[in-house]
Structure formats: structure tokens, C-alpha cells
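Novice: Provided below for reference: sequence and predicted model.
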Amino acid sequence: MNEVTGRTGPNQPYDLVVRSRRAVLPTGERAAAVAVRHGLIAAIGALDAPFAAAEEVDLGDTALLPGLVDTHVHVNEPGRTDWEGFATATRAAAAGGVTTLIDMPLNALPPTTDASALAVKRKAAADQCFVDVGFWGGAIPGNLSDLRPLHERGVFGFKCFTCDSGVPEFPPLAPRQMREAFAEIAMLGGLAAVHAEDPDALAEPRGGDFAAFAASRPPDAERAAVERVVRLVEETGVRAHILHLSAADCLEPLADAQARGLPVTAETCPHYLTLTPEDVPGPTGTSFKCCPPIRDRANREELWRALADGVISCVVSDHSPCAPELKRGDFSTAWGGISSLQLALPVVWTAAASRGHGLDAVARWMAEEPAALVGLDARKGRIAVGHDADLVAFAADRTFSVDPERLRHRHPLTPYAGRALSGVVEAAWVRGALVDFHEPRGELLTRVRP
């Protein structure tokens, strides 16, 4: 491989050079040296390229990945910082190889549904982030006139619900309200992200175990809501994204919409790709509770096929933590959310490798495509010249058993406790600076770079 750009020599050293026999580049996995100057990738060359640098790291056979971009994280600060918070969430992100995250507009107080709330959120996040952080806005009943100011202040899109969100300050949009919001977002050139479950197909669980909970949120509820979103995309021209897709029944209308050229994308999550009802230990195993619910093995394999085919483009964590007392009880009463920010990469890699997928596919699903979704693909998600030097040293073949007490998010709750996984994040660099977990150097991002 030839050097792409930049000159070497004692008078023009790079700040950092990282060498790896397993660098995951946009063209695939190969041996390479990556040179960094002023926080950007300035050159990519052969493994032994004579780059002069103030600091050099030789990873040997440890893989070099682009920093992951997780576009679905609930940080919950301000207002519910006892659930998570920017300091703890971004430490967990860096420990898991996530160098950029986009914070959801709920469950913070106030929710990010107007410009003043966004200012409060940015103030809360300032000077305590260990990775780069951006923000979603929210679309709720009554805030149609707030969408433009939020867009102009750089949110990466607008999240809405078709059903109860779980918190009273972020109510769902009725069909007419959703159409109005989509029309406004389309006029802005924005992105609508949808929690898609039809409320008419949901019910109260008839019991406290997992089976009763799953039956109360059937695949039909997701499909009906996805079909409604597709119709609204046709009517309004909005670009729409289906969040945390769990039901394989949704893949047919999604694939059809994409084949017709409609701007509809979808994501799924590590828990839907790996966990099954058989993994749930009993009615009190509420660390497995999420909305939509985990589904069966056949459904899981359909999701993997949809990822391989590109119908589902992204894998993101939907890290949705809460205070431990909210997880007590059974599946009829416990908070629905899975904490997985630090573990998403090894969870997905372990399952992907067993199905014959390589690190290049994982990097595409967890870095490149999420960056493209929110318009950060010119600077994030790939090891490419001119991009931010967001890099991850990943020992893909090292195994470990998940110890909740070693997790960096605020509360050590995880459905992966005790699970044997492959892949250890050994180091992460954000814009060329090694994350040391002591000095927060993350930037607050906007949709358009200042």
C-alpha cells in the first residue's frame, strides 16, 4: 500500500502513528500504518511506512478499528443523572470502542424538545465527556414550532414515538400529529427517527413473566407502525429511520420501501441479535426487559440475514439504563431498557464471527453506517484520510467473561452477566488523543461543523 497523503521527515513529524497487521479500512482488512496530525488522519501507508511521529504505537496482530458511532444512547442527564449521566456513559462508551455517541432526547428532564432544553442539555454535558457527543431533538404533541429552532441549533434529527414512551413528559404523536411533524422535518431536510409500535396492537401483560410481556408487544405491533411510517414517507418525502427493530415481520415492508427508492432505513441492537427468550432466567430477570421485546431464535436469524442484505443498515446499543430499584419486581412492572453501551462491540463481534462475518462488516454496521445516518460520514466512522482520528485497538481473539462490576456505566446491571465473549477493547483514541478515563476531552457535536 502506498502512502495516501502527507510527507514524512524530521521537520514534519506526525503527532501519532498507529501500526496494525489488521487495520480495518474502507477497502477491507489489511496491514497498515495510520498517521495522525492535529486530530485528523493525515496519511495511511504500508505497515512499515517510514512515518516520523512524536508517538508511535505498534499493535501487532491487535486489530485497528474506526471508532464506533452509537446513534442511540440514553444518557438521561440532566434530571435523571442517578440513572446514568455524561461522565459515566462516555467512560463506558470509550471502554467499549464507541468514540461518538448521539444522545436521545428522553429521559432527561427537561426532554430535548425545544431550543432552551437543548441549551440546558449542552450545559450539563460540557467538560465531562470522554468521547464526542451529539444530540437528537424530540417531536412530541405541541412542539411543531420548536422543530426548526432545534434543527438550526444542530440536532441530528428528531425522535418520536407512536406509543407510550414510558415517561409522561415525552408523549407519543397521534397519526395526524406525526404527519404534520414529518412534513415539517421534510421541509427542513431533517431526519425522523421513530419508535415504531402500534398502540392499538399493544396490551397490558397478563402476568409477570417474560412470555406474558412479550405477548403484550407482538410483532404485528411493530409491522403496523412500520407500514404507517412508510406511508407517511410516501406522502411527505421525509427521510425516516426505524429505531431498535426487533420483529422480522417488518423486513418485508422495509425491503419493499427501499426497493422503491423511499428514504427509509432501520437499525437493530445487540440484544435482538444475540438474546432469546430461553436466556431469560425467570420473572425477576428484568435486565432482559426492553421495548420492543427480545424475540425467538428464528426471528433473530432473520435479522442477521437482513443485516447482511442491507435492509437493516446499523447496529446500535439503545443503551437505556435506569436506577436499580426500577428494575425490581417482574416483567409487568420493571423499567424496560437494556444497558449495553460498553459491551455492544464484543457482543456483536462474538455473534457475527460465529456466522462468518468479518471485522469489516462489524465496522460497517457499527461505525460507517451510523455515521452516515446522522450526516457525520465526512468525519466519522471510517479510517480514511481527512477523517477524525477516532481509532480503537481491538483484540478480536481475546476472550473474557462479563463481570458487571467492571462495567463503567453508572449501575452494574446487564443481561450479559457471566456470558463468555470474544473481543477486548485495549485502547481508544478520540481525534488522536488516547482516552485515559481521567481527562474528558470529548467535543459537543452539531449537525453542521462550526
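Specialist: Great, that's in hand. What you are looking at is a predicted structure, and each value in this text was computed from that prediction instead of being measured.

Novice: make it CA atoms for all contacts and neighbour counts henceforth
Specialist: OK.

Novice: Hmm, residue 45 is touching residue 34, no?
Specialist: Yes. Between residue 45 and residue 34 there is a contact at 6.6 Å, judged by CA atoms under 8 Å.

Novice: who's more crowded, these two?
Specialist: Per other CA atoms under 10 Å, whichever of residue 45 and residue 34 has more neighbours is residue 34, with 28 against 19.

Novice: can I assume the more buried one sits in a strand?
Specialist: Yes. Counting by DSSP: H, G, I helix; E, B strand; the rest coil, residue 34 is found in a strand.

Novice: now it: how far from residue 274?
Specialist: Separation of residue 34 from residue 274 (CA to CA, to the nearest Å): 33 Å.

Novice: Next: residue 180.
Specialist: In terms of CA to CA, residue 180 sits 37 Å off from residue 274.

Novice: Now for residue 383: which residues touch it?
Specialist: Contacts for residue 383 (CA atoms under 8 Å, 6 or more residues apart in numbering) come out as 24-26, 41, 65-66, 389-391.

Novice: closest to residue 235 among the residues you listed?
Specialist: Using CA to CA, residue 26 comes nearest to residue 235 of the contacts of residue 383, at 35.5 Å.

Novice: Which residue, other than its chain neighbours, is closest to the closest one?
Specialist: Of all residues not flanking residue 26 in the chain, residue 382 sits nearest, at 6.5 Å (CA to CA, 6 or more residues apart in numbering).

Novice: Next, the contact list for that neighbour, please.
Specialist: 25-26, 66-67, 367-368.

Novice: Restricted to strands, list those residues.
Specialist: Among these, the members falling in strands (DSSP state E) are 25, 66.

Novice: What helices and strands are in contact with the longest helix along the chain?
Specialist: In the chain, with assignment by DSSP state H, the single longest helix is helix 219-236. When contacts are defined as 3 or more CA pairs under 8 Å, 6 or more residues apart in numbering; DSSP states H and E, helix 219-236 sits against helix 175-188, strand 239-242, helix 251-259.

Novice: Past the longest one, which element shows up next along the chain?
Specialist: Spelled out, that is helix 175-188. strand 191-195 (DSSP states H and E).

Novice: okay, the angle between that following strand and helix 175-188?
Specialist: Per axes from the mean of the first three to the mean of the last three CA atoms, to 10 degrees, the angle that strand 191-195 makes with helix 175-188 is 150 degrees.

Novice: how near is the spatially most central residue of the chain to residue 342?
Specialist: In the chain, the C-alpha nearest the mean C-alpha coordinate belongs to residue 70, at 2.5 Å (CA atoms, centre = their mean). For residue 70, the distance to residue 342 equals 11 Å [CA to CA].

Novice: another one to put next to it:
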Amino acid sequence: MADFDRVVRGTLVTEEGVIENGYVAIAGGKIARLGQGVAPAAVQTDDFGSAYILPGAIDPQVHSRSQGDQEDFIWSTRSAAAGGVTTIVDMPYDQGVLISTPDLLREKAAEAAEQARVDFALYATINPHHGVSQIAGLAEAGAAAFKFSTFETDPVRFPRITTPLLHAAFAEVAKTGLIAGVHNENQEMIEAAMARVKAAAITDYRAHTASRPAASETLAIAEVYEIAQDTGCSGHIVHCSLGRGYEMAESYRAQGVDATIEACIHYLVCCEEEDVSRLVGKAKCNPPIRARAEREALWDHLARGNITVVSTDHVSWSLERKSSPVMLENSSGMPGLEVMGSLLIDGLVARGLPLTHAAKLLSGNAARLFRISDRKGQLAVGCDADIAVYAHRPRVYDAAASGHNVVGWSPYEGRAIQHAAIATFLRGELVFDGTEVLAAPGTGSWVKPTRPVAAALAAE
């Protein structure tokens, strides 16, 4: 008689090390045993040979609803499943609605639960006109984190939170034990730089980086961490394109601040000279993709352990919103859920870095960041059996041909990618078989942080 529902075999990659000829035994959707060598009997055994078996990835930054009637959770979670991502953390800046009250959060969660093919957690934010009054209620309703911005992308959908209000918000978030994540760009610096770019009539790919100088990013980072220090809140930078930003985070941590920081996969893979010059609007994002030297600096920080998590900042703008030859007219952001894990593993292998970084940056650290590590982010007994399997499958990436993206473009199209997700398991069930996404809309569940864990972390 079989002892387990399923056994998944391959090369196990955890934060602690790599186990060849390993296995994960699953029962009731949970990991019940890990081992090496001869596996126990199971109703079903999936043997992936020497392929890498990692904890399912958690993408800390996804925008499923930035463009109305475009992607939604049906497509964002389809891309996720095809890329080994078993949980997405969705941002609160949806077109037409700012997720800033408990009712709006619950409404979004109910709609997402009907659509999602993998699990999801939700960021919440505040409406600057309402102040901080909703933060406690949002945390109680199940928000996994709070997101604020020091730059105003849109006065309604993506508003700027001024410094005094940001301080008040951090003080309230600190009481919940959750993180305060911040879009880190200084408003006044960018406004001045933008004026200079327009006065100089620069319209090509160079315009975007010139309009967002390095200091606009580091000034905002300093503001976030200083407020975190003063309020005792966990301060998180949701994307950093500069080596200096990671140095700042390291320095603040040494001073006792809970200072975490996120690298989007495009900052690790792309650079202005090679990619933005070629892709123009398709490579426009905030903060911008910077010079090759900054990309290499980020890899150095990754090797030193100074990057907390890797994300996509995924958003699938329609092609007409990314195709203007006037760089600044394009929308900011790009899709990446299908290839984030593959690209990171490619980079680690190419640079001779341990694969354990992938388990930490794609899964373990994200689970801890959002206070869900009691269930997610690890190949560990008792955790959800969320598993991503990657193998060496060299290909030239074609986002349109894969069938798992709502848009037929990608900043990575035409790129030679060496590794691919060949299977994804959500709570022990196969949701992607290497070709097709098998999970129907509604398979995914809303993942809420464990509040006692959050409170304990805040008290440390």
C-alpha cells in the first residue's frame, strides 16, 4: 500500500544545499518527507532525473490589473504556473480602483479567487486623502504587506505619499508586524530632470534614464530607511537598479534596521547599452534599466547576500502602449512571470554561483518577507507541496508562441535561455506539465499572513 499521494524525484535545491538523487514525498497537499536515494511508495511518482527540484517561486511584485480588460488573474497566474511560480503577490494599484479599504481588499480577493490558477497574496495601500485610518483594518482583512510610493505615477491609481504621511503610515504598519514596501523615486529630482530632458529635445531610448538620475533613487531609499528606523517598521524597497542602493540597505541592517530590498529580474539580465537601446519602449520601467556596470554590481551584491528577493514587477501592457519611438510616451513595466526563474538560474550557472541562491531569492526570503513561511517558500516537512522543476532546455524564447502570455511580446523575446520550468506543482497537484498549464481558473487560493508570526517578527 502506498504511503504517500505523490513522490517527486530529482536534484533537490534548498537554501541549505543541493541533494542529488533526492525526493519529496507528498501527502494531503503537504510535504511529508524529504530524502535521498530509494523513495517510498506513492500513488504516483514523478521522476525528473537530474532536473532541479526547487520550492515553488513566490513573485513579490505583480500587477495583474494595471490595464483594464487586459490581463487579470486568469492570465497573470497562467504565466506564473508556466514559469514555476506558485504564489504571486499582487500590487494594489489596479486600473480604476486603489486597494485602500478592507472592503476593496476583500472584493479583489474574491474576484481573484475565481480566476487564479496559482495562489496569491495581496498588497494594500492607502488613499492619501484618507490618511492612515484604514491600515489596521486592512491588516486584519488579510493584507500581506503595504505599498506606498514616493513618486506620483498617477494621482488616483498610483499616488505619491508625502514624507509626513509616509512616516505616519510606517508607524501604523509597524503595529501590524507587516512590511511597508515603497516605490523609491524622489518626485522633485525627477521633475527637474524631466524638464531638462524635454528642453534638450531628447526623445530616444536615452530619455528615460536621463529623466530618472541615480540620486532620485538613492534619496528615496534613504528616506524610506530613515523612516523605518524612526518608527520601528520593516522597510522594504520594492525595486532597486543601483549597486549603491544595496550598499545602503546593508548599512542600515548593520545599524539594526529591518531594511530589505528587491531586485527585479530585468535589472539582473538587461542593461541600457545592450537592451534598452534595442527594445526602446518595451524596456521602459521605473526605476529604469541602467548601464552594464550597474547590472554587474547587482550580481556582486547577490553573491554577497545583499539582495533580499528577486521579482518581475510583471505587467502586461498592450503592445500599443509600449511601441512609441518617443521613449517617454510609453507605459512603464514589462511581463516576466514565465521566465523569471529560468533567467535567474541561467545567471547563477553562468557565474558559477550556488543554486541555493535561487531557493532563497525566489522562495524562502519572499515567504518570510510576507509572513507566510509557515506554509510557503520551502522544501520542508509541513509546508505546502509547492514545487518548481527546472531543467536544461536551451531555446530561443518566443513569448507569443508559448501560449501562456496575454500579450505577444516580451523584453526577453529572441533571447537564448538555457533553463526552463518543466513542471510546476501547487499543493501537490501538477498545474504545469512543461507544455500546458493544467490548472483551471479558481485553483489558486488567497494566502494571508500568519498574524502571530507577523507580531512576533515586529517585536524582535
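Specialist: Yep, it's here. From a predicted model like this one, the values you see are computed outputs, not experimental measurements.

Novice: After superposing, what score do the chains get?
Specialist: Superposed pair, TM-score by TM-score structural alignment, normalised by the length of structure 1: 0.93. Supporting alignment: 435 aligned residues with a CA RMSD of 1.8 Å.

Novice: Settle it for me: which of residue 180 and residue 274 of structure 1 has more neighbours?
Specialist: residue 274 (20 against 16).

Novice: Residue 299 is in contact with the more buried one, correct?
Specialist: No. Judged on CA under 8 Å, residue 274 of structure 1 makes no contact with residue 299 at a distance of 10.8 Å.

Novice: Tell me which residue of structure 1 lines up with residue 47 of structure 2.
Specialist: Aligning on TM-score structural alignment places residue 47 of structure 2 opposite residue 58 in structure 1.

Novice: what about residue 392 of structure 1, neighbour count?
Specialist: 27.

Novice: same deal with residue 27 of structure 1?
Specialist: The tally of other residues near residue 27 of structure 1 (other CA under 10 Å) stands at 8.

Novice: ok, now residue 43 of structure 2?
Specialist: Neighbour tally, residue 43 of structure 2, other CA under 10 Å: 11.

Novice: and what of residue 397 of structure 2?
Specialist: 17.

Novice: likewise residue 427 of structure 1?
Specialist: Applying other CA under 10 Å, we find 18 residues neighbouring residue 427 of structure 1.

Novice: wait, isn't it in contact with residue 433?
Specialist: No. Using CA under 8 Å, residue 427 of structure 1 is not in contact with residue 433, being 10.6 Å away.

Novice: now the strands for the stretch 351-450 of structure 1?
Specialist: For the stretch 351-450 of structure 1, strands defined by DSSP state E, counting those that start in this stretch occupy the ranges 391-401, 420-430, 433-434.

Novice: most neighbours per residue, which of the ones you listed?
Specialist: Highest mean neighbour count among these (mean count of other CA atoms under 10 Å): strand 420-430, with a mean of 21.

Novice: and that one, which stretch of structure 2?
Specialist: The aligned range for strand 420-430 of structure 1 is 416-426, by TM-score structural alignment.

Novice: Pull the number of nearby residues for the alignment partner in structure 2 of residue 104 of structure 1.
Specialist: Superposed on structure 2 with TM-score structural alignment, residue 104 of structure 1 falls opposite residue 91. The number of residues packed near residue 91 of structure 2 is 25, by other CA under 10 Å.

Novice: Let me see the contact set for residue 91 of structure 2.
Specialist: 61-64, 122-124, 147.

Novice: before we move on, what about residue 255 of structure 1?
Specialist: By CA under 8 Å, 6+ apart, residue 255 of structure 1 lies in contact with residue 311.

Novice: so what corresponds to it in structure 2?
Specialist: Match for residue 255 of structure 1 (TM-score structural alignment): residue 250.

Novice: What of residue 305 of structure 1?
Specialist: Under the alignment (TM-score structural alignment), residue 305 of structure 1 maps onto residue 300.

Novice: Okay, buried residues for whatever helix or strand its match lives in please.
Specialist: Here residue 300 of structure 2 is covered by helix 292-304, with elements defined by DSSP H and E. For helix 292-304 of structure 2, burial by neighbour count (16 or more other CA atoms under 10 Å) applies to 292, 294-299, 301-302.

Novice: Does anything pack onto the helix or strand that it is followed by? Which helices or strands?
Specialist: In the C-terminal direction, the helix or strand that comes right after helix 292-304 of structure 2 (DSSP H and E) is strand 309-311. Judged by 3+ CA pairs under 8 Å, 6+ apart, the packing partners of strand 309-311 of structure 2 are strand 57-62, strand 259-264.

Novice: so where is strand 309-311 of structure 2 in structure 1?
Specialist: Aligned using TM-score structural alignment, strand 309-311 of structure 2 spans residues 314-316 in structure 1.

Novice: Other residues contacting the matching stretch?
Specialist: Under CA under 8 Å, 6+ apart, the answer for stretch 314-316 of structure 1 is 70-72, 244, 266-270, 307, 344, 364-366, 369-370.

Novice: could you redo the last one with a cut-off of 10 Å?
Specialist: Applying CA atoms under 10 Å, 6 or more residues apart in numbering, the contact partners of stretch 314-316 of structure 1 are 68-73, 101, 243-245, 265-273, 307, 340-341, 344-345, 348, 362-373.

Novice: Determine the angle, from 0 to 180 degrees, between the helix holding residue 300 of structure 2 and strand 259-264.
Specialist: Using the same axes, to 10 degrees: helix 292-304 of structure 2 against strand 259-264 is 130 degrees.

Novice: rewinding a little: spell out which residues are contacts of both of residue 427 and residue 433 of structure 1.
Specialist: Counting by CA under 10 Å, 6+ apart, the common neighbours of residue 427 of structure 1 and residue 433 are residue 391.

Novice: equivalent range in structure 2 for stretch 367-382 of structure 1?
Specialist: Going by TM-score structural alignment: stretch 367-382 of structure 1 matches residues 363-378.

Novice: next one: stretch 219-226 of structure 1
Specialist: So stretch 219-226 of structure 1 sits over residues 214-221 in structure 2, by TM-score structural alignment.

Novice: Average offset of the matching stretch relative to structure 1?
Specialist: Average distance, stretch 214-221 of structure 2 versus aligned residues of structure 1 after superposition (mean CA distance after the TM-score superposition for structure 1): 0.6 Å.
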